[in-house]
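K.L.:
please find the sequence and the predicted model below.
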Amino acid sequence: MAEAHSAAALSFSLTHDGVSVSYDQELLRDFWHGYVRGIKRRMGRFNNHFRAGMFPANPLTLAVVVGLISIFSAIGIDVSFGVVPFLQNYVLYYVFGDGLIGRTISLLLASALIWFALVQMIRLSLKMLLCYKGWMYEQPGKPISSPTKLWLGILAVISKCGPALHSFQGALPHLPVPSLDETVKKHLRSMKPILSEKEFKELEVHSDRFRLGVGRRLQRYLTLKSFLSINYMTDWWEEFVYNRQRSPIMINSNYYGFDTLNDCPTTVQAARAANITWAALQFRRKVERQEISPFSIAPRTKVPFCTMQYERLFNSCRLPGEECDRFAQWDDAKHVAVFYNGVWFKVPVHNGKRLLDACELQAQFDEIIKSDPKPTEGEEHVAVLTAGERKPWALARKEFFSTGVNKTSLRAIERAAFCVILDDEEVFYDPEDHTKLDAWAHNLLHGKAYNRWFDKSFNIIISKNARFGINTEHSWGDAAVTAHFVEFVLLKDVVFEGYDETGNTKGEVKVKMTPERLKWHITEPLQKQIDTSLSVANALIADVEMALLPWNEFGKGLVKKLKCSPDAFMQMTLQLTYFRNQNKFSLTYEASMTRLFREGRTETVRSCTVESCDFVRSMLDPKTSRDERVRLLRIACEKHQDQYRDAMTGRGMDRHLFSLYIIKRYLEEESPFFDAIFPPTYLLSTSQTPLNQCDDEAEMKHLSPDKKLKLVSAGGGFGPVADAGYGVSYVISGENHITFHISSKRSAPNTSSAGFKADLIKSLREMQTLFVE
């Protein structure tokens, strides 16, 4: 269609009067606006990267350096360390002579060189400053050490210089390679609670031989890699943990996020979809203009984190490969892909001059819904290819989607800013009936398998009754960035944009755009592959069990009275629950981030420790006093916090062992140590959803606590990581509210999400008794 319009926009014909040129002014004007927009975007990106690259300096400091060097030069004092005379007498003299022009250019060039050198010295100093991690180990409630006070003071001054999103990227330190001896020692201690005495002694022997033998060689290779790469772990992590996995990413990899559990601001599906889409595009604009804060809100200060993942959130897609998938991102996208009633649409969000307003987006969503489209044979299930095995999808993509309408439609989806799903189901939150919340979680995690494009960076899901949710592909980034995005979207949608009295978007439609239906050519071989993928996906869906628990009896407000970290307290509660449910201890995974380092992703905190086991046993022993239980709880929580701090500061063990294992595989080395421990099986996999990441937004600073509480979502969750294990995500969303998301496989004889939930309720109430004097 676009090619036909181009042909009609400009045409030539030969007449008796000469060559006749006809053209469509409106279409050519659109071409011109698109060209100008591209130029503006490139100039804007250059300006943003230039400013970020010289932070905390700015163009004013360049003017100051030029002025000072010029003034001193005018009175006969050279403060350029000889650079000005050298340039004037030995470089520019042969072009401009010894006149005013040569002297002026010499002053400008010398000033720029000196300013650049000063900026690099400042940036190097900033990098050294950010290497300090002592602030992480300061004990809450106790006086802060002098080095940390100084560090906080310097960082506070720098934060007032107006940093952009990527201002600290070049200054962030590289992830350090931990000590081999320390990693082996930590690993051995982490295995003690789950091994028999005989198994532990065998692992001690393997560990010592590895530490003194092949481990040294692997460590040298890893150290070399750390010198030659920005982050020694991230590229391997993304390749081997995500992109090389051939199993379906639906349930196994993708995760979901929830709307707020408060009353929905509207029941009009098209209106909610429009407002959410508009808010998402505002976030994309802030990322492009680097207006997102580079700081994470820490208890004591604002600390700069790696912001690389924000760039990958939009205009991106995971592309299937026969052996390894790859991540693809495009420079710009002026449309979103929309799925409704079995049909995909390409919906423009930009008219060439500006982003469309929410009301203009709603007009398109309304048009799609009112048209009541009917899918052609096979069309409805095309997206299920992204829910099945990766290799068959890669082969089908290569064979059936490389030409014709299939290629055009596929490109429209993969190159969209993101996907919007107008669901045909209603979802609910009923405090008296949690099964409805469980059904909502199932809907967000996998839907019907064919009504999500699981390869896209994220799918915005709008239910028939206008509830919002998100399904996110995992390879491009982690949940913290998605949580920030969802929090921002809810802030814009619920608090600032809002709806009129009829539940529709506000504003007047000034630009009318038309959604384009995407077409597909489904051949019999393609239909067979679609049916196969659907069968695989349905089996996965039938096997997963979700159980959600919104807990309102206490929250972090009460936990703090015990002088414990709320997160550590929840981990101890989960340890107690898991032991009650399985009658044993097991390796436990808690996700921590390493974004204090450049291109950092995640690290593992092994929550099952010798100390946590002692606490769990005390809770199950009726003879143990409350005071003794509280004492053991605090010891276990402090141990957990130390592990969390180590993980965040680059002293974790799991990613280190993972990288050594990859090198071992490359070198084809023999290692009884790795044969015994790799891959680790985490039968309890946990994660906490971060909150309050929009506190730096100017609008948030003027919101009342009640309005802020309305924005709090129910967090998100993920599918079970191990066949015989549990996946548990939780969000501590207020002084008196926690939401747990529990997943497991129905086929596993030893697990039940509903059973774990019942045990969790019992554990929470037992933990609550520790607060009572």
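P.N.:
Yep, that arrived.
K.L.:
please make it C-alpha for all contacts and neighbour counts, starting now.
P.N.:
Fine.
K.L.:
how about the helices in the stretch 101-250 of the chain?
P.N.:
In the stretch 101-250 of the chain, the helices defined using DSSP state H, counting those that start in this stretch lie at 146-159, 180-191, 197-212, 214-228, 234-236.
K.L.:
so the second one versus helix 214-228, what angle?
P.N.:
Just to be clear, that refers to helix 180-191. On the basis of axes from the mean of the first three to the mean of the last three CA atoms, to 10 degrees, helix 180-191 is oriented at 110 degrees to helix 214-228.
K.L.:
then this one, side by side with the first:
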Amino acid sequence: MAEAHQAVAFQFTVTPDGIDLQLGRDVLRHLYLSGLIACRKRLITLKSSVLSGVYPASPSTWFAVVAVTLGSLYGKVDVSFGLITKISNLLPGQSVLTPVSRTAVSAVIFSSGVWVSGILLYRQVLRMLLSYHGWMFEPHGKRSLKTKLWAGCMKVMARRQPMLYSFQMSLPRLPVPRLEDTIERYLQSVHPLMDEEKFSRMKSMAHDFQKDLGRKLQKYLHLKSWWATNYVSDWWEEYIYLRGRGPIMVNSNYYAMDFLTVSPTTNQAARAGNAIHAMLLYRRKLERGLIPPVMALGIVPMCSYQMERMFNTTRVPGVETDFLQHLVESRHICVYHKGRFYRLCLYDDRTLLSPRQLQTQFQRILDDPSPPQPGEEKLAALTAGDRVSWAKARSDFFSQGVNRVSLSSIEKGVFFVCLDPDALGHQEEDKNSLSVYAKSLLHGNCYNRWFDKSFSLVVFSNGRLGLNAEHSWADAPIVGHLWEVLTYCN
């Protein structure tokens, strides 16, 4: 209904003189707002990239270095030991710039070089510190002197409050293990699964591989490791996850539970509104890089790359391999309730809807008595089956027309929301309640979860929450970080 109403603002008719195009005031306003939001988002992203890229420095430190250098020249002290003079002599346009202007420009160039050199030196030192892994193998509470000194240096290096991607350029590359060590670990892992005859044959094959083909492949790995920070992550994503042709429901997707004994409210619409509003605030901080990176032991930064695909991401099926579709911007969610799909806009122009406004929208969905359209109720079962069948069905039935528009609304949403009519959760008097709760989050009835979305938020009729997450775009700790923030705030 909403799409049909908005379409009135855009009209065209075919006349003998050509096409008569008429744009209503509403559609022009929406075009203007879309462009404004896109520009604002690009500026925010640029600002975040700059601040993360120069960490631990900042633009203010650059101004400070320039001011100190210019001040020293004013006081007749050359902190550059003659480099500013050499830079001034190399500057073009000697006849255009005055001697004072050339000196000032040279001082700015020298100061910028010192500033950038400090950042690069910091990154190199931090990368060297992060290459130390001895702390992983020492028992808790029994740290060696070397590890204590290392931890002290790490605290000093990460003293300034970092942004989400501040340490990305300082993380060491994943080292390529020795071929001999890889084969030895493989043989140790398969030995308990084989009898002596099969293991002896496998050992012989492993040694033949090590002498011939293994050495060639090892050289390719080293070559890739020179230009890729992680030589295995893209292959792991594609061959372990995206090329799997079996159902991702149960086999790949996982779930997260709500607090078992604490519930802020039993009102389903209110809980959904509060949770989704908190998630969108989290997304805003994520996009601006304002979330601090996850730190092991509070001092070792973890890679934050996977977090950028948490929202606006869908796994799209293919015949041979799936692919991940990630949108830079999305302003709606898709809601499923009693076999019906709803497209719910999250913003009023540029303003995020409040929890109360979202609650009102969800209550309208819950109160809607309309029945599902033919084929609508069990549409999501396609995402629960094998990937080849889903890919062919998508190509045959969702490549054009209304079906394509409807599927696009689901796949381009921020995430998927399921309003379940069941009242599930942990109950002391029912020993099976936890199992029923977990099974509902893991697979539901196989057609009330959209398993391809980055995650589906499940809200039960008693106000309990749950989450079903697709695995290929990130590991579980990434979703766990979102879930901890959400459950803490709600």
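P.N.:
Happy to help now that I have it. All of these numbers come straight from a predicted model, not from anything done at the bench.
K.L.:
any chance you could compute the TM-score here?
P.N.:
Put the two chains on top of each other and the TM-score (TM-score structural alignment, normalised by the length of structure 2) is 0.91; 480 aligned residues with a CA RMSD of 2.4 Å.
K.L.:
ok, back up a step: for residue 103 of structure 1, find the nearest of the helices of the stretch 101-250 of structure 1.
P.N.:
Between residue 103 of structure 1 and these, the shortest gap by CA to CA is with helix 146-159, which sits at 35.5 Å.
K.L.:
one step back: of all the helices of the stretch 101-250 of structure 1, which one is nearest residue 546 of structure 1?
P.N.:
Proximity to residue 546 of structure 1 (CA to CA) singles out helix 180-191 among these, at 28.9 Å.
K.L.:
report the mean deviation for the closest one after fitting onto structure 2.
P.N.:
In the superposition with structure 2, the average deviation recorded for helix 180-191 of structure 1 is 2.3 Å (mean CA distance after the TM-score superposition for structure 1).
K.L.:
which bit of structure 2 covers that helix?
P.N.:
Matched against structure 2 by TM-score structural alignment, helix 180-191 of structure 1 falls on residues 179-190.
K.L.:
which residues sit against that stretch?
P.N.:
Stretch 179-190 of structure 2 is contacted from outside by 199, 202-203, 206, 210, 214-215, 218, using CA atoms under 8 Å, 6 or more residues apart in numbering.
K.L.:
now do 7 Å
P.N.:
Contacts with stretch 179-190 of structure 2, where a contact means CA atoms under 7 Å, 6 or more residues apart in numbering, come from 203, 206, 218.
K.L.:
stretch 322-334 of structure 2 now?
P.N.:
Contacts for stretch 322-334 of structure 2 (CA under 7 Å, 6+ apart): 242-243, 309, 312-317, 341-347, 410, 412-417.
K.L.:
neighbours of the residue mapped onto residue 483 of structure 1 from structure 2, just the number please.
P.N.:
For residue 483 of structure 1, the aligned position in structure 2 is occupied by residue 480, per TM-score structural alignment. Residue 480 of structure 2: 13 surrounding residues under other CA atoms under 10 Å.
K.L.:
check which helix or strand residue 480 of structure 2 maps to.
P.N.:
Applying DSSP states H and E as the criterion places residue 480 of structure 2 in helix 476-489.
K.L.:
tell me which other helices or strands that helix touches.
P.N.:
Under the contact criterion of 3 or more CA pairs under 7 Å, 6 or more residues apart in numbering; DSSP states H and E, helix 476-489 of structure 2 touches helix 268-287.
K.L.:
which residue numbers in structure 2 go with the one helix or strand residue 405 of structure 1 maps to?
P.N.:
In the assignment (DSSP H and E), residue 405 of structure 1 maps to helix 404-414. The counterpart of helix 404-414 of structure 1 in structure 2, using TM-score structural alignment, spans residues 401-411.
K.L.:
average offset between the matching stretch and structure 1?
P.N.:
Compared with structure 1 after the fit, stretch 401-411 of structure 2 shows a mean deviation of 1.4 Å (mean CA distance after the TM-score superposition for structure 1).
K.L.:
any idea how far that stretch is from the chain center?
P.N.:
Its chain's average C-alpha position is 24 Å from that of stretch 401-411 of structure 2, according to CA atoms, centre = their mean, to the nearest Å.
K.L.:
name the residues of it that come out as buried.
P.N.:
By neighbour count with 16 or more other CA atoms under 10 Å, stretch 401-411 of structure 2 contains the buried residues 409-411.
K.L.:
what lies in contact with that stretch?
P.N.:
Applying CA under 7 Å, 6+ apart, the contact partners of stretch 401-411 of structure 2 are 314, 334, 343, 398, 453.
K.L.:
distance of the closest residue to residue 759 of structure 1 other than its chain neighbours from residue 742 of structure 1?
P.N.:
Excluding its sequence neighbours, the residue lying closest to residue 759 of structure 1 (CA to CA, 6 or more residues apart in numbering) is residue 577, at 5.7 Å. According to CA to CA, to the nearest Å, residue 577 of structure 1 stands 12 Å off from residue 742 of structure 1.
K.L.:
pick out whichever of these two has more residues nearby.
P.N.:
Per other CA under 10 Å, whichever of residue 577 of structure 1 and residue 742 has more neighbours is residue 742, with 28 against 22.
K.L.:
SS state for the more buried one?
P.N.:
Secondary structure assignment for residue 742 of structure 1 (DSSP: H, G, I helix; E, B strand; the rest coil): strand.
K.L.:
list the contacts of it.
P.N.:
Applying CA under 7 Å, 6+ apart to residue 742 of structure 1 gives the contacts 546-548, 726-729, 753.
K.L.:
alright, that wraps it up for me.
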